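J.: Provided below for reference: sequence and predicted model.
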Amino acid sequence: MTFKELNIAPPILKAIEEKGYLIPTPIQEKAIPAALNKNDILGCAQTGTGKTASFAIPVIQHLLTDQETGKSRGIKALILTPTRELALQISECINDYACHTRIRHGVIFGGVNQRAQVDMLRKGTDILVATPGRLLDLMNQGYVHLDQVRYFVLDEADRMLDMGFIHDIRRVLAKLPENKQTLFFSATVPDTIVSLANSLLKNPVRISITPQSPVVETVEQFVYYIEKEEKGHLLISLLRKAENQSVLIFSRTKHNADRIVRSLSKAGIGSQAIHGNKSQTARQLALGNFKSGKTRVMVATDIAARGIDINELPLVINYDLPDIPETYVHRIGRTGRAGNTGIALTFCSREERKLMNSIQKLTGKKLCRAELSV
């Protein structure tokens, strides 16, 4: 099945095709038609399975239809997620798929000054991506009103509960209209999640995607335990040794991706960055250069790297560890494809040791410690 066969609206389909996506993931294939049919959904799927598009695409398409029928202004879709990082990733995804529409979206989360977020809300937004704490803060201050919400997404529900957000979630739910579509996603479905889902959903379509084995057998994995300040020197040393190889480097943030490119340029190593702040044209050009071999080194954030699919990619470097262990598996899966072998190198600073432990627990594999030779 292709995205075209899922009856996706032309402006969204155009954005998908520009990304180079042709075939939906298993959860997208099941969830998108059900969501477009206005069914509630209970989806069980790990991060990295493509579930963000499973709810983002139908929500955008519903809003396109609503605009055509002249329905009221105000926040029409609310997407609730546990962390700032996930909120930003979802916002980038919506930006990608809604780029050929007039649908407005915004993201709010704590830990930063609220002024810019308040300004965005005052201008108006159709889709609001939010973390629970900041959402409730701005609701209490009168900046957010949820009475016109028609589409509600609760993402990473089990993680929400683990982080103690259950009371915040119930306070938000109390402010939502009863007549709405609810899309509920969780990596696991313990009794607490079942209870919450039963109170939220009406005759839901149940979708469960069994995660693939997290151990990528064709990829050799090594870790460098190194101070944060030394990562740049190690990267330059490794790239000089791998001078004829294509290398994909993962950065946790857009800012750091750009900084890595500048650092490599000073060392005489050409590279390009691909992330959400780059225009679509710039991303496609960079991706084309990398696939053709014109650019040997690509620095990418996790969201932007979704369009990178190269069978003969010998080396992936995790400059920063991801916040979510499953993302590590998704990253290293960029190498070792189509019967080829690959190498994944990970830089782990003292601050990232807990993240490394989580990754090793998920994969059931202790990464080989690489010797430093900078």
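T.: It's in.
J.: okay, CA-based contacts and neighbour counts for the rest of this
T.: OK.
J.: OK, contacts around residue 211?
T.: 45-46, 49 (Cα atoms under 8 Å, 6 or more residues apart in numbering).
J.: between those, which is nearest residue 92?
T.: Residue 92 has its nearest neighbour among the contacts of residue 211 in residue 49, at 16.5 Å by Cα to Cα.
J.: Going by neighbour count, which of the contacts of residue 211 comes out on top?
T.: residue 45 (22 neighbours; other Cα atoms under 10 Å).
J.: Can you tell me the closest non-neighbouring residue to that one?
T.: residue 187 (4.8 Å; Cα to Cα, 6 or more residues apart in numbering).
J.: hang on, isn't the one you found packed against residue 156?
T.: Yes. Between residue 187 and residue 156 there is a contact under Cα atoms under 8 Å: 6.6 Å.
J.: who has more neighbours, the two?
T.: Using other Cα under 10 Å as the criterion, residue 187 and residue 156 rank with residue 156 on top: 22 against 19.
J.: quick one: the more buried one from residue 80, how far?
T.: As defined by Cα to Cα, to the nearest Å, residue 156 lies at a distance of 9 Å from residue 80.
J.: try residue 143
T.: 17 Å.
J.: and if you look at residue 369?
T.: Counting by Cα to Cα, the gap from residue 369 to residue 80 is 38 Å.
J.: then this one, side by side with the first:
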Amino acid sequence: MESVDEFHQLNLDQRILKAISDLNWVKPTDIQQAVIPLVFAKKCLIVHAKTGSGKTAAFAIPILNDLLQEKQFAMCQSTSVVVLAPTKELCSQVASNIKCLCKYAAKSISSVDISTGHDTDQIKPLILENPDIIIGTPSRLMKVLRSGILSLKDLRCIVVDEADLIFTFGYEDEIRDLRSYLPQKIQAILMSATLDDTSKVIRRYLVKNADWVRVELPDEAFLPGDSQLTQYIISAEDNDKYAILIALFKLRIVRGKTLIFTNSVDRCYKLRLFLEEFGIRAALLNSELPVKSRSHVIDQFNRGLYDYLLATDESQADHSTSNNEGGKKSLKKPRCRDVEYGVSRGIDFQMVSNVINFDFPPTPILYVHRVGRTARADQMGTALSFVSKLEESRLADVEALLNPAGAAAAAKSGVASEKKDFASSIFRPYQFRLSEVDGFRYRAADVMRHITRKLVREARLKEIKIELLNSERLKGYFQDHIPDLEALRHDKPLKHVAQPHLKDVPDYLVPPSLKALMPGSCHSRKAAERWKRRNLHTDDKSTTSYVNLKKRLQIKHKQARKRKSQNPLFSFGRKKSKVG
């Protein structure tokens, strides 16, 4: 395969090239270089590529380009492409990506995301127009097909994104029944970051007697290398996790947009209430919230309105592992949970600097997809995972998947887990002495005593009621009032902060090595005074404390103009204003 340095070498339509330029995509990724020519050749593909490598664009660009060419000679409007994804969030993202690539061809290509509507009647008018591209979950697609309002007789291509999750979310019956609605000869594309035996079953259901081409880059790793992604672990029990997390945030050790994962909805609300007590506001994502609200939260997080986003991926966790909390507790799961929810798989969170596993994921694959939300494309990222003694076996499973050689060496040496040698490991121990933040431990323990199960339950009910109202507004009113949509936020406090003093960090709680970095500390004030005296050339502390260099120059110029206007020697030759 020849290397392609620029997109125009792929002979794409000028409208698509212009849209790609607006997205600031400089050159095709490795997987795009491999997949795009094969899609043009109408091959049935099984594509395996790591998360964040540009898989969506790899199939969307050639498909859209073919549609634009076929439109020149098409006699009637028909649905030519179906894109299936296991979650509503992923469907929304695929629809958004296609919309961006069709920016300059919106009049020629139409697409509809059928996963968002609760009632088929809501999207029936759009489907009856036979859009070129249908995007949705398998269950939603089958519901539309059984209603008779959609025909796939002219279908040419079907794409299954995150194919290995299709059966995990319980869509096997839908995929099997879908075969009867498809033409005999179509192009099928299966995309995923991790492929298993599921792909073989899907291939048999969708297309029979086809020659499949497997696309897998050589030496393809699950996650970016150490030069791009740094993976840390902190050994901490449950009670210490809260204190360490708040210390990392309040001492500004962790900076930038941060995605924090927990394993349950209750845990997520508990953590949000805890952070609110310390004046840290965070948005929240879980399966109980309406899909419109979830999509809006992701959009606002990507645009930088929130620095912290708390998320659960309990849908994937429930499917991939057995419930470890006992039967009684599992019966209390809310009935309103959306089984088509998922944020750790496929969702393109933009410019995420850090991913924090507050609860260590139950499976290695779930770890890969959580951490894969950062260090995407060519960006740098950091992953920080809290690991308790009960979770050390999970950590070993992740190490065995991502670093088989290092895991084998550690097993051969027989070193105890508490004396683990990290020289051959992909993980680095986070150098954090808990003794230096004892003050935070006492404060965290005091706050946690007030966050009871009743308070968490009330917070969940309040949040759901608010988001249901927001979701209805998002469907109607906000579509015509964009400024109000921009003002709608999802990180409002769930309760009144009863202890406002917790927002500030006293100087005695700050470790000596970090005092110079803390805003408002005596060390930072003294450093600022030294800088101002050195740069403003004055010893007058009363003025240098409040007037920076730019302001001082503005005042100096204003005073000079005033003196000039008051000097009669500068008034000669000035035109006098006419009186009367």
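T.: Good, I have the coordinates. Being a predicted model, the structure only gives us computed values, none of them experimental.
J.: returning to that earlier point: among residue 369 and residue 80 of structure 1, which residue is more densely surrounded?
T.: The residue with more neighbours, out of residue 369 of structure 1 and residue 80, is residue 80; 24 against 13, by other Cα under 10 Å.
J.: Structure 2: which residue goes with that one?
T.: Counting by TM-score structural alignment, residue 80 of structure 1 lines up with residue 84 in structure 2.
J.: my guess is residue 221 of structure 1 meets residue 368, correct?
T.: Yes. Between residue 221 of structure 1 and residue 368 there is a contact under Cα under 8 Å: 6.6 Å.
J.: Count the neighbours of residue 200 of structure 2 for me.
T.: 11.
J.: got it, and the one 10 residues further on?
T.: By the other Cα under 10 Å criterion, the neighbourhood of residue 210 of structure 2 contains 15 residues.
J.: what's the closest non-adjacent residue to it?
T.: Closest to residue 210 of structure 2 by Cα to Cα, 6+ apart is residue 44, at 7.2 Å.
J.: Show me what the one you found aligns to in structure 1.
T.: So, by TM-score structural alignment, residue 44 of structure 2 is matched to residue 40.
J.: Might you report the residue contacts of its match?
T.: 34, 181-184, 201-205.
J.: next one: residue 205 of structure 2
T.: With Cα under 8 Å, 6+ apart, residue 205 of structure 2 has these contacts: 175-176, 179.
J.: and if we set it to 10 Å?
T.: By Cα atoms under 10 Å, 6 or more residues apart in numbering, the contact list for residue 205 of structure 2 reads 172, 175-180, 199.
J.: Now for residue 249 of structure 1: which residues touch it?
T.: Taking Cα under 10 Å, 6+ apart as the contact definition, residue 249 of structure 1 lies against 235, 257, 260, 271, 273, 297-301, 305, 315-320, 331, 344-346.
J.: go with 8 Å
T.: Applying Cα under 8 Å, 6+ apart, the residues near residue 249 of structure 1 are 297-300, 316-319.
J.: Map it onto structure 2.
T.: Match for residue 249 of structure 1 (TM-score structural alignment): residue 258.
J.: what's the distance between its match and residue 429 of structure 2?
T.: Applying Cα to Cα to residue 258 of structure 2 and residue 429 of structure 2 gives a distance of 19 Å.
J.: hey, where'd the strands end up in structure 1?
T.: Assigned by DSSP state E, structure 1 shows strands spanning 41-44, 77-80, 105-108, 127-130, 151-154, 181-186, 205-208, 219-225, 247-250, 271-274, 297-300, 315-318, 342-348, 368-369.
J.: Redo these as JSON lines? Include distance to residue 17 of structure 1.
T.: What follows is the strands of structure 1, written out as JSON lines (distance: least, Cα to Cα, whole Å):
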{"stretch": "strand 41-44", "distance to residue 17 of structure 1": "25"}
{"stretch": "strand 77-80", "distance to residue 17 of structure 1": "24"}
{"stretch": "strand 105-108", "distance to residue 17 of structure 1": "21"}
{"stretch": "strand 127-130", "distance to residue 17 of structure 1": "22"}
{"stretch": "strand 151-154", "distance to residue 17 of structure 1": "25"}
{"stretch": "strand 181-186", "distance to residue 17 of structure 1": "25"}
{"stretch": "strand 205-208", "distance to residue 17 of structure 1": "25"}
{"stretch": "strand 219-225", "distance to residue 17 of structure 1": "29"}
{"stretch": "strand 247-250", "distance to residue 17 of structure 1": "23"}
{"stretch": "strand 271-274", "distance to residue 17 of structure 1": "18"}
{"stretch": "strand 297-300", "distance to residue 17 of structure 1": "20"}
{"stretch": "strand 315-318", "distance to residue 17 of structure 1": "26"}
{"stretch": "strand 342-348", "distance to residue 17 of structure 1": "28"}
{"stretch": "strand 368-369", "distance to residue 17 of structure 1": "39"}
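J.: re the thing from before, now the two most distant members of the contacts of residue 205 of structure 2.
T.: Pairwise over those, using Cα to Cα, the maximum falls at 180 and 199, 18.9 Å.
J.: With neighbour numbers in mind, choose between the two.
T.: Counting neighbours by other Cα under 10 Å for residue 180 of structure 2 and for residue 199 shows that residue 199 has the greater number, 20 against 11.
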